[in-house]
Structures are given as structure tokens and as C-alpha cells.
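S.K.: Predicted structure and sequence below. I'll ask about it afterward.
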Amino acid sequence: MWINTLADAYGISDDERRVLLGLARELASVQPNWWRPYADGLRSGFDHYMGLEGAARRLHTWKVTIVPGLLQTPEYRRALAWTEFPDAPTEFIERLVEVAVRRQSRLAEEGFAIDVLLAENVLRDRVGGSAVMAGQLGRLAEAGQRPNVSIQVVPYGAPAHLGSLAGSFVLMEFPKLPSTGLQEPPIVYVEGYAGDLYLEREPEVKRYRDALTEIRRVALNPDASRQLVLSLAKEYAS
């Protein structure tokens, strides 16, 4: 193995050699970036987020506008895509929908979890019309029953909280690497219309973690949130 050759050449210790070999095995076991063939349809830089999402063990998501991508129905994602790219060919739109569907395979992976906090506005914004929203809210209610998915809604009329100032964001936590025990520190992803922001410094991450705590404080519990989601889904379907 080339690592052993380099280790011999540089005279590194046995402990350092074991770390390097462990890292090499872990890198070799990582699944290829399946989204690369779709890169022409992704927003600039979003492939970086996709890589982080694929490596994370837990996502803490706060959304003030749209449903998180991992929980979107194809119809909802298609409606968003047509809004963003009204002049695009149908083939382009369908590739975006295919990416969204493939992303959601993460929900079935062992060791992965997502905690979702939604402003009530997310449920009431009629993306794609009533039929699309009825299906989307049905999907949310169904997803919230998974053991690795938590969904809570911050209702209209909730007390003031930091989520209103922070805007939508995702806090990503990563697992320890099995061979080395090394662990990537958490990262906060802030999605912007003209560009994305990645925050890694501990004080920055702490501010967003504190914001999550404050948002949860005013959110409905998962059961009450599900009842609200189902109630609105019924309204859309009627």
C-alpha cells in the first residue's frame, strides 16, 4: 500500500501509521458522490452541502419558509423548481426532482436522524396549490412517525424567539470515524438566495445551537405538531 511506502520514507511512528491506514480505509468505504451527474442542475456550491449532508449523523433544521428537502414530496419539489426556473425545459426540472427523491434515501439509513422545526408559515404557504400541499403535509405527518425523525411546529402567536432573527439554517453533527475515533466538529449551514454560508467556529455554532433551544421552547410538541399538520392537510384536501 502506498501509505506504508510513504510512512517508511518519512520515518513516521507506528501510531501515526495506524491513523493514516485507518483514514485510508474509511475514505475507501465512503460511497461515491451520487449527485455528481446532476451537478449542472444544482445551485453553485450546493454540492458541498450535499457532501456534508451525506456524512452527517444528525441534522437540526429550522425552516421559516419551505419544507426541508429531505421531507419534500416530488410534487412539492417540482412546484418549487418551476417557480425558480419558469423557463427551464421539463427535463431539467425532472432532474431536480430526481435529486430530491434520491436524497431522501438517507432517512432509511441506520444511525441517521433529523430534528425539524418549522414555522407555521411553512405549512400555510400554498406551494403548488392546495392539492400539492395536502400531499406534502400528509408526507410530513407520515415522516414524523419515523423513530429517527422529529417534527415540531412553531405556531402563529408563539412568543418571540431567536428563530425570527436567525432565519432558516441547518446545524449538522457528524459521527466519530470508526478506525480513528476522530470527529468532525458541527457545522451550521445558512442558505441564501445569492449564496450560502458555512459556520464552523465554536462561538458561531453555539449561537445557533442556543437559537434551536429557544425555538424548541416555543414550539408545539411532536404530537400537537402532527395534529396541526393533519388538520391543515384536511383543509387543503377539502
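M.R.: Thanks, I have it.
S.K.: CA only for contacts and neighbour counts going forward, please
M.R.: Noted.
S.K.: any idea how far the closest residue to Ala39 other than its chain neighbours is from Glu53?
M.R.: Excluding its sequence neighbours, the residue lying closest to Ala39 (C-alpha to C-alpha, 6 or more residues apart in numbering) is Asp47, at 7.1 Å. Going from Asp47 to Glu53 by C-alpha to C-alpha, to the nearest Å gives 10 Å.
S.K.: take the one below as the second:
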Amino acid sequence: MAGSSLPRRALGRRLRGYRVQSKKSQLAAGLHIELSPQSIGRMEDGQKVKICSSQIRDLLDFYEVSDPSEGREEVLRLWQEVKDQAHAAKLAGTTKGWWQAYTDQYAPHFDHYLGLEAVATHLTTHQVVLLPGLLQTAGYRRAVSYIGDPSLSAADMDRRLELAAHRQVRLADPNFRVDILLSEGVLRHTPGGPSVMVEQMNHILELIDTRPNLSLRIVPMNAGSHLGLLVQSFTLLEFPPLASHLVEPPVVYVEGYEGGLYLERADMIDRHRRAITDIQRVALTADDTKQLVQQMVKESGT
């Protein structure tokens, strides 16, 4: 997929590991292959950097990774995947991800998330205040956008709605599994007013009935103690194997008012997996969730 960051992430993570193991700085690595330390950092973060095969090999030599069994061949295979992907995207005329046409409509930190969401095969999200973007109707998205920027122009609003609609196309992909754990309070909030929320809840009911790859379970207000009260909102993204058959580790994304966090350490992933298990313990079943949403629609009287 154009714009996929998976091989680049895997390559960058391994190069960072070998650099740290060899006790070399980003500055030293950059000087060795005539790149800035910032470029080394971007590459290690899985971002696009102009670099050639000989420079990759020179870095491996500099990090004293000479034995194929130590991972040298693995790094070179990943680098070949990065090149093959870039070549295929160039031939297709899609060297950027589709979402990058909307960079003026989202915060810079969210670009990386959209790239990960576009290639994830399993997304699990726990939300305590707002509905995740994959579920939002145009009316709900519009209301939330105006909360953040009341002076937003009509043209910019249309582009934000286009972006949201494009993201939601992935829900039609049977290979994309989505598990949503939603605080009941999310549906009790009414951005845009009761009529917007009724339309939104009816949309949720339609998705429940028509998208077998989507699971929605509500955590009721009287659920008692569970880890979701501490961990708050987050999204766990999991990915398919790379062409080299390596398994790309999951990422936990945590969004805040001033930016986002991307958590990749194994202990952090494990803690969020435990939180998911504990939240699932107190969440309503899928059938009971559907009944509660239907009841809330009736209670609205709209």
C-alpha cells in the first residue's frame, strides 16, 4: 500500500537497536555516511529519508554488524522491501498515502496514525469521551470540529468530512477487524444536540448489523472498578506480517489535546492488553449493547 510505514518502521527500529548496541550516537552515525543526525533520527523513527543501499551497508559496518546471523541479512531484506514498495508506488503514481492530501486538516502528529490505521489488520480502541472517527457520522464530525475551531470555514469542514469518510472505507474490508469498547458516557454526551446523537446512534446500529468485522461493546456507567478508569482512551493497532515474514510489533496510540503518543515498548503493549481484557470483563455483551443503544434512541423521543 502506498504510504505504508511498516517496512520502514521495522528497518528503523533494527538500525536504532544496532546503533545503541554499538554505543554510537546519531551524530557519529550521520557523519559516517554523510547524513545529518536529524535524518538518522527520522530514519530510525520509520520516516522517509533519502538514503542509498551503500549507506545502509556502511551503517551496518559502522555498527559492527558483520555476521549474517546477527541480523545483517535481515536488515538488508527489510531495506529491499522499502525499495520495492517505493518503486511500486512510483509506478502506480501513488508515492504518498491518500490521507496526505488532507495534511492541512489534521495535526502533524496524526499523520503517522493515519498511516498505521491504513495498514492495520486489527484495531482495538477504548473511548471514554468521544466516538472514534471510524464511527462518526457527518453531523457528529461537524459538531466536534466546530467545538475545536468555531471559525472553521465551510470549505475546510467539507475537507474534514471527506477525510473522515475516506477513513471509514476501511470498515468494508473483511480483513480489517475492529473491536470498540465504548464508555456509556460517550453516547450520553450530545455534541450537536439530541438529533445529531439520534442519527449517530442509528448509524451505529446499522454498522453493528452490516459489518461482521466490527464489534461494539458498551461499558455501562455502573460497571464498577476496572482498568479502563485509569488507562482512559487509547487505540491498539496490530499489523500483518511483512513480506520477509517478520512480525511487526503493535502500537498503542494515545491522543491528547496537545498531541499524541505512540507506545511501542513490549511492557507498555502488555499493560494495555491487560487493560483491554479487564474492560471486556465489565462491558456489556454485543447483544446487550445493541439493546441499550436502541433504548437510548427511543428515550430521546426525536
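M.R.: Perfect, thanks for sending it. Keep in mind that this is a model prediction, so the values were computed, not measured.
S.K.: what's the neighbour count on the counterpart of Arg77 of the first structure in the second structure?
M.R.: Matched by TM-score structural alignment, Arg77 of the first structure corresponds to Arg141 in the second structure. Burial of Arg141 of the second structure is recorded as 22 neighbouring residues (other C-alpha atoms under 10 Å).
S.K.: likewise Gly181 of the first structure?
M.R.: 10.
S.K.: Looking at the alignment, what corresponds to it in the second structure?
M.R.: Checking with TM-score structural alignment, Gly181 of the first structure has His245 as its match.
S.K.: cool, and Glu109 of the first structure?
M.R.: Aligned partner of Glu109 of the first structure by TM-score structural alignment: Asp173.
S.K.: which helices and strands sit right next to the helix ranked longest in the second structure?
M.R.: Secondary structure of the second structure per DSSP state H: the longest helix is helix 72-92. On a contact count with 3 or more C-alpha pairs under 8 Å, 6 or more residues apart in numbering; DSSP states H and E, helix 72-92 of the second structure meets helix 6-21, helix 53-62.
S.K.: Could you point out the helix or strand that follows it?
M.R.: Proceeding N to C from helix 72-92 of the second structure, the next assigned helix or strand is helix 110-119, under DSSP states H and E.
S.K.: Give me the mean deviation of that next one from the first structure.
M.R.: Compared with the first structure after the fit, helix 110-119 of the second structure shows a mean deviation of 0.7 Å (mean C-alpha distance after the TM-score superposition for the first structure).
S.K.: Check which helices and strands that helix is in contact with.
M.R.: Looks like helix 110-119 of the second structure contacts no helix or strand (3+ C-alpha pairs under 8 Å, 6+ apart).
S.K.: What lines up with the residue nearest to Ala39 of the first structure in the second structure?
M.R.: Asp47 of the first structure maps onto Asp111 in the second structure, by TM-score structural alignment.
S.K.: ok, its match - contacts?
M.R.: Neighbouring residues of Asp111 of the second structure by C-alpha atoms under 8 Å, 6 or more residues apart in numbering: 99-100, 103.
S.K.: In PyMOL, how would I select the buried members of the residues you listed?
M.R.: Buried residues within the contacts of Asp111 of the second structure, by 16 or more other C-alpha atoms under 10 Å, are selected in PyMOL with:
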select buried, resi 99
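S.K.: got JSON lines for the contacts of Asp111 of the second structure, with distance to Glu81 of the second structure too?
M.R.: Shown next, in JSON lines, are those (distance: C-alpha to C-alpha, whole Å):
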{"residue": "Trp99", "distance to Glu81 of the second structure": "22"}
{"residue": "Gln100", "distance to Glu81 of the second structure": "22"}
{"residue": "Thr103", "distance to Glu81 of the second structure": "26"}
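S.K.: No further questions, thank you.
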